[in-house]
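Colleague: I'll drop the sequence and a predicted model, then ask my questions.
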Amino acid sequence: MKYKRSERLVDMTYYLLNHPHQIVSLSCFSERYGSAKSSISEDLAIVKQSFEMQGTGFLKTIAGASGGVTYIPTMSKGEASKLLTNLISQLSQAERLLPGGYLYMTDVLGRPQYVNAIGRMIATVYASNGVDAVMTMETKGIPLAYAVATQFNVPVVVVRRISKVTEGSTVSINYVSGSSKRIQTMVLPRRSLIPGSKVLIVDDFMKAGGTMKGMINLCNEFETEVTGIAVFVETKEEKPKLINNYQSLLRLSITEQETALKIENGTIYKNFTH
């Protein structure tokens, strides 16, 4: 089937948006549309310009016989600012405070427009790190992990507190909760990670960082590299944290009486350069 140029541009854009971080050769598009590679190159230049103007990402060209183009999703700093402002407004209600210094966020992380945008923002910060898998702890971090993994086109690895017979043999470690100081357990199926792969750890909430540190130790057991650590909301008062080199979207401050809260931008926006 021979495509008109306008049809090629629409389909090409759709294809790239749905295959992020995947190398697509010019031959693939040439065969798909029945067009010469020179025409495909011109089309890609138009798509590249459109992506950059809209702030949705950029096309990276890979040279060589096996080369092509790769779509890298990103978020503009202006869009990130609007997202964080909206989230702060949504989460700053005093009735969201839960016993123990936690924050009710289930409704926000249950809305696709929020969770997908958060995933794209996190993916923007780690776009150049190289990510082979996204890891999270069950259960509230799972939607966020899938949103980030979608942007990288990689699998999600869910760490659980108890093993399941349907997952086969597992690796189990004990870790100390940073906030409660209790010893807890986390497990991961042996088939979940390939040694040498790069893992981005993502979670919804962090107090002292005990769970995050446990996942880092679990990655070490699998001989994988932790390429980044991102959390949606961290508590500001819990210091020192048990981990370093992490990024947070938002920071939560609570009064001593736990009757009022304050939400502010975390470290991700401060390091946002796009």
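Modeller: Nice, thanks for sending it over. Keep in mind it's a predicted model, so treat the numbers as computed, not measured.
Colleague: Only C-alpha atoms from now on, for both contacts and neighbour counts.
Modeller: OK.
Colleague: gap between the residue nearest to Ser172 when sequence neighbours are not counted and Val158?
Modeller: Spatial nearest neighbour of Ser172, excluding adjacent residues (CA to CA, 6 or more residues apart in numbering): Val187 at 4.3 Å. To Val158, Val187 is 9 Å away according to CA to CA, to the nearest Å.
Colleague: Mind checking which residue lies nearest the centre of the chain?
Modeller: Val148 (2.8 Å; CA atoms, centre = their mean).
Colleague: Val187 and Val158: who's more crowded?
Modeller: More neighbours surround Val187 than the other of Val187 and Val158, with 21 against 18 (other CA atoms under 10 Å).
Colleague: that's a helix at the residue nearest to the centre of the chain, yeah?
Modeller: Yes. Under DSSP: H, G, I helix; E, B strand; the rest coil, Val148 sits within a helix.
Colleague: surely it meets Val125?
Modeller: No. Look at Val148 against Val125 with CA atoms under 8 Å: they stay out of range, at 11.0 Å.
Colleague: Need the contact partners of stretch 43-58.
Modeller: Residues lying outside stretch 43-58 but in contact with it, judged by CA atoms under 8 Å, 6 or more residues apart in numbering, are 5, 8-9, 13, 59, 71-76.
Colleague: try 6 Å
Modeller: Under the contact criterion CA atoms under 6 Å, 6 or more residues apart in numbering, stretch 43-58 has outside partners 59, 71-76.
Colleague: Ok, stretch 10-19 next?
Modeller: Here stretch 10-19 makes contact (CA under 6 Å, 6+ apart) with Tyr71.
Colleague: buried sites along that stretch?
Modeller: 12-13, 16-17, 19 (16 or more other CA atoms under 10 Å).
Colleague: mind checking how far that stretch is from the chain centre?
Modeller: Chain-centre distance of stretch 10-19: 20 Å, with CA atoms, centre = their mean, to the nearest Å.
Colleague: Tell me the spacing between the closest residue to the residue nearest to the centre of the chain other than its chain neighbours and Thr150.
Modeller: Nearest residue to Val148, sequence neighbours excluded (CA to CA, 6+ apart): Gly119, at 4.2 Å. Per CA to CA, Gly119 is found 8 Å from Thr150.
Colleague: ok, and here's another one to check against it:
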Amino acid sequence: MQKFSRNHRIAAITKILLENPNKIMSLNNFTLMFNTAKSTVSEDILVVKDTLNKFQMGRIDTISGASGGIKYVCGISSEKRREFAEKLCIILKNRERIIPGNFLYMTDIMFNPAIIYIAGVILASIFIEKNIDYVVTVETKGIPLAYEVARMMGVQLVVVRREQKFTEGSTLTINYVSGSTGRIQTMSLSKKALKKGSKCIFIDDFMRAGGTAIGIINLLKEFESELLGIGFLIDNVETPKKLVQDYKSIVDFKGIDENGNALLFPSGNI
């Protein structure tokens, strides 16, 4: 069988681990792949682990036991988090993004793979120790961000619908009050989408008053499940009364000033 150089092995191990975040990979798989001894693979993994640690790009955890192995846990330095948030603020401050009602146009941001990837890593690294079963979001703009967080945490994404869909089968529907408008709204989730007794986090694009988050909490209770964390890309800190207090965001939006400029700053809780 073909033999591989150390550089080849390290490159392959790094790629495999980064493409499968939070998934346990058996060392036996690597020994068979490279046709080499487990001790050699272990030395290669030490190099990968040391490199990731030095650049603060996450870590490699070792899991002992018969079904053990190694897994990549995502991470990003505080400096990189801040740098990303500052760059995002600059993009969002463009006056052309301001739309009637003092809202910001964000659709292109939410569907930009490069931006959403880093945002996903930031939020996933915040919640990674929660050991959740699902990432939950509400259709539609928050889906790309929630998907990236779910991918980095190695769990399933669950999308809550605004309206019932016959393709979802039997669903559970609740009413909730929008925190920003005070209107009664509905959300529904297929009974097949979520296992009872699950641990979840809620990820969305924009936080106003938190009515949707409260709705998610109540919906999860119907599934006998628990919400362990809430994360947003942007938090509208100008909203006077928040319905939820314990959440994380990357950027704070403080409204539009008298000169028509959007006021955005890196969040203090990232």
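Modeller: Okay, I see it. Given the structure is predicted, the values throughout are model-derived calculations rather than measurements.
Colleague: After superposing, what score do the chains get?
Modeller: The TM-score (TM-score structural alignment, normalised by the length of structure 2) is 0.95; 269 aligned residues with a CA RMSD of 1.6 Å.
Colleague: Just tell me what the residue nearest to Ser172 of structure 1 corresponds to in structure 2.
Modeller: Under the alignment (TM-score structural alignment), Val187 of structure 1 pairs with Ser188 of structure 2.
Colleague: Could you measure from its match over to Gly101 of structure 2?
Modeller: 28 Å.
Colleague: which parts of the longest helix along structure 2 are buried?
Modeller: As assigned by DSSP state H, the longest helix anywhere in structure 2 is helix 38-54. For helix 38-54 of structure 2, the buried set under the neighbour-count rule, 16+ other CA under 10 Å, comprises 38, 41, 44-45, 48-49, 52.
Colleague: what do you get for stretch 51-68 of structure 2?
Modeller: 52, 56-60.
Colleague: follow-up on the earlier one: show me the one in the contacts of stretch 43-58 of structure 1 that has more neighbours than the rest.
Modeller: Result: Tyr71 is most packed of these (other CA under 10 Å), 26 neighbours.
Colleague: What strand or helix carries that one?
Modeller: strand 68-73 (DSSP states H and E).
Colleague: That strand vs structure 2, average offset?
Modeller: Superposing on structure 2 and averaging over aligned pairs (mean CA distance after the TM-score superposition for structure 1), strand 68-73 of structure 1 comes out at 0.9 Å.
Colleague: Now do that strand: everything it contacts.
Modeller: Under CA under 6 Å, 6+ apart, the answer for strand 68-73 of structure 1 is 16, 20-26, 56-62.
Colleague: Out of these, which sit inside helices?
Modeller: Short answer: the contacts of strand 68-73 of structure 1 in helices (DSSP H) are 16, 26.
Colleague: quick one: secondary structure of Thr173 of structure 2?
Modeller: Three-state call for Thr173 of structure 2 (three-state DSSP): strand.
Colleague: Look up how far Thr107 of structure 2 lies from it.
Modeller: Applying CA to CA to Thr173 of structure 2 and Thr107 of structure 2 gives a distance of 27 Å.
Colleague: got it, and Glu148 of structure 2?
Modeller: Separation of Glu148 of structure 2 from Thr107 of structure 2 (CA to CA): 16 Å.
Colleague: Now do stretch 131-143 of structure 1: distance to the chain's middle.
Modeller: Worked out by CA atoms, centre = their mean, stretch 131-143 of structure 1 lies 9 Å from the chain centre.
Colleague: List the contacts of it.
Modeller: Here stretch 131-143 of structure 1 has contacts from 149, 154-160, 197-204, using CA under 6 Å, 6+ apart.
Colleague: again, but for stretch 236-247 of structure 1
Modeller: 207-209, 229-230, 251-253, 267-268.
Colleague: Check the mean deviation of the top strand by length along structure 2 from structure 1.
Modeller: Looking across structure 2 with DSSP state E, the single longest strand is strand 226-236. Compared with structure 1 after fitting, strand 226-236 of structure 2 deviates on average by 1.0 Å (mean CA distance after the TM-score superposition for structure 1).
Colleague: Tell me how many other residues surround Phe222 of structure 1.
Modeller: For Phe222 of structure 1, using other CA under 10 Å, the count is 18.
Colleague: Run through the residues that contact it.
Modeller: Taking CA under 6 Å, 6+ apart as the test, what Phe222 of structure 1 contacts is Pro195.
Colleague: do the same with Ile90 of structure 2
Modeller: Contacts of Ile90 of structure 2 (CA under 6 Å, 6+ apart): none.
Colleague: Can you classify it by secondary structure?
Modeller: Three-state assignment for Ile90 of structure 2 (three-state DSSP): helix.
Colleague: State the distance from the aligned partner of it in structure 1 to Ala147 of structure 1.
Modeller: Structural correspondence for Ile90 of structure 2 with respect to structure 1 (TM-score structural alignment): Ser89. Distance of Ser89 of structure 1 to Ala147 of structure 1, computed by CA to CA: 22 Å.
Colleague: do the same with Leu103 of structure 1
Modeller: Counting by CA to CA, the gap from Leu103 of structure 1 to Ala147 of structure 1 is 21 Å.
Colleague: cool, and Pro189 of structure 1?
Modeller: 22 Å.
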